[in-house]
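**Student:** got a structure for you, letters missing:
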């Protein structure tokens, strides 16, 4: 295979990065919207007295955590897409679909499905970190955020044995339902902490002052034109 000139190769990598961000961000939003609609339909199909509201809440929080986790990873690191990214993303989506489908099967079954979702979430985070490290676009930011993102991935993977342990326990259903909500909320909290620490890197006073100055110069340049 003939090699591309360096400038052409760099331009191609830029397009591949943009395609990865745009495609997966769009897919993430569409898939999440479809799953929320499916969740609503499943709830409305159940007899009102049999609707497991705590599991419904836990499922909704899990959906938000999945959407937020992928969106924020896409915002933080850029690299050309790989087949592993697609497989893990669709795997996570399929796992959440199964979780919603089994909403009326009881908390034990739901927790098993949640363990699968957590597995895909943690593995997907590690996979995106691997992609981010391989691309020079992320050389400046990766050393600052890699530790936090790796800890977030480990936290998601830690939910796997915890959920399976709860699923095989003899605890009453009400307690398991509450544990499901707490677990989903914790997943959101972990994601929010990591995101907050990452955003803080861009929110120093000198950075904000520099950005304001650049915006003023851009506005003045636009007025002169």
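**Tutor:** Right, received. Where do you want to start? It should be emphasised that the depicted structure is a prediction, and the values quoted were computed from it without experimental measurement.

**Student:** CA atoms for contacts and neighbours, from now on please.
**Tutor:** OK.

**Student:** top helix in the protein by residue count?
**Tutor:** In the chain, with assignment by DSSP state H, the single longest helix is helix 6-45.

**Student:** Please point out which parts of that one sit buried.
**Tutor:** For helix 6-45, the neighbour count (16 or more other Cα atoms under 10 Å) marks 13-14, 16-17, 19-21, 24-25, 28, 31-32, 35-36, 39, 42-43 as buried.

**Student:** what does the helix or strand following it rub up against?
**Tutor:** Using DSSP states H and E, the helix or strand that directly follows helix 6-45 along the chain is helix 53-76. If you take Cα atoms under 8 Å, 6 or more residues apart in numbering as the criterion, helix 53-76 is touched by 21, 24-25, 28-29, 32, 35-36, 39, 43, 96, 99-100, 103, 107, 110, 121, 125, 128, 177-178, 180-185, 187-188, 191, 195.

**Student:** try this one side by side with the last:
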């Protein structure tokens, strides 16, 4: 049986001399592995279309073990995101976490939609990228069964009570991304709140899911941020 679906390329693994096995993530199939026969041949232009982070449409033969690609079409390569290292590494962090944490053959339709929207916003540079990544992490935890209870975290870690406005802003992360966009400028000014959210998410994920410091792309983002901070301090 042939299946056709849109999908995000998560990771590529060389297979034999000329082929590539890709892990992909789609709304209809979840995370699955696909073999692209002959993808490494010079006359074959498939390898450029299946770069990690690309959005493709694929038709494949649904075998019980390894699924074989029949036809592929590149939908979007997010070229603007690849121009800037920060944007690129955020995209890579997202697909790395999807690859590591989502179960094979299990559908996550809401999470898939979230990722497509986030990739579009990053590519268009129309929202604060750090806020987008926090939104992704919150949605990821919710979809894989480890929803974060921020109320418990903040009540245990802060002596002062949170303002109603801060609570409202945090609740926005549990809504659709368009609601978050409306508060983007306001959220960007709440540096302390953003840092508190990041600490809560990192602690929650380390205790329940994965240590985010083990993700290569996240470490690269930290290194870049440390370098920028160091340059700023030297300039002062």
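**Tutor:** Arrived safely, thanks for sending. Everything numeric here is computed off the predicted structure, so don't read it as measured data.

**Student:** TM-score of the superposition?
**Tutor:** Here the TM-score for the pair of chains, by TM-score structural alignment, normalised by the length of structure 1, is 0.35; 126 aligned residues with a Cα RMSD of 5.3 Å.

**Student:** ok, back up a step: tell me which strands and helices the longest helix of structure 1 is in contact with?
**Tutor:** Here helix 6-45 of structure 1 touches helix 53-76, helix 83-101, going by 3 or more Cα pairs under 8 Å, 6 or more residues apart in numbering; DSSP states H and E.

**Student:** Centre-most residue in structure 1?
**Tutor:** Nearest to the mean C-alpha position of structure 1, counting by Cα atoms, centre = their mean, stands residue 69 at 1.9 Å.

**Student:** on that earlier part again, okay, the helices and strands packed on helix 6-45 of structure 1, which one's buried deepest?
**Tutor:** Using mean count of other Cα atoms under 10 Å, the stretch among these with the largest mean neighbour count is helix 53-76, at a mean of 20.

**Student:** how much does that one deviate in direction from helix 6-45?
**Tutor:** Helix 53-76 of structure 1 runs at 170 degrees relative to helix 6-45, counting by axes from the mean of the first three to the mean of the last three Cα atoms, to 10 degrees.

**Student:** now helix 53-76 of structure 1, how far from the centre of its chain.
**Tutor:** Computed by Cα atoms, centre = their mean, to the nearest Å, the chain-centroid distance of helix 53-76 of structure 1 equals 7 Å.

**Student:** between that helix and helix 83-101, how many degrees?
**Tutor:** Computed by the same axes, to 10 degrees, the angle separating helix 53-76 of structure 1 from helix 83-101 equals 160 degrees.

**Student:** distance of residue 61 of structure 1 from residue 16 of structure 1?
**Tutor:** Using Cα to Cα, to the nearest Å, residue 61 of structure 1 is found at 32 Å from residue 16 of structure 1.

**Student:** can you give me the strands for structure 2?
**Tutor:** 2-15, 19-26, 30-36, 55-61, 67-76 (DSSP state E).

**Student:** Which of those strands sits closest to residue 230 of structure 2?
**Tutor:** Between residue 230 of structure 2 and the strands of structure 2, the shortest gap by Cα to Cα is with strand 2-15, which sits at 33.0 Å.

**Student:** how about that closest one: buried residues?
**Tutor:** 6, 7, 8, 9, 10, 11, 12, 15.

**Student:** show me the contacts for the last one.
**Tutor:** Going by Cα under 8 Å, 6+ apart, residue 15 of structure 2 touches residue 21.

**Student:** Next, count neighbours for residue 181 of structure 2.
**Tutor:** Residues lying near residue 181 of structure 2 (other Cα atoms under 10 Å) number 18.

**Student:** Give the full set of residues in contact with residue 187 of structure 1.
**Tutor:** Contacts of residue 187 of structure 1 (Cα under 8 Å, 6+ apart): 62, 65, 156.

**Student:** Reformat those residues as CSV; add distance to residue 216 of structure 1.
**Tutor:** CSV is the format used below for these (distance: Cα to Cα, whole Å):
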residue, distance to residue 216 of structure 1
62, 41
65, 37
156, 42
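
**Student:** Roughly how far does residue 6 of structure 1 sit from residue 100 of structure 1?
**Tutor:** According to Cα to Cα, residue 6 of structure 1 and residue 100 of structure 1 sit 48 Å apart.

**Student:** Residue 193 of structure 1 is in what secondary structure piece?
**Tutor:** According to DSSP H and E, residue 193 of structure 1 maps onto helix 173-200.
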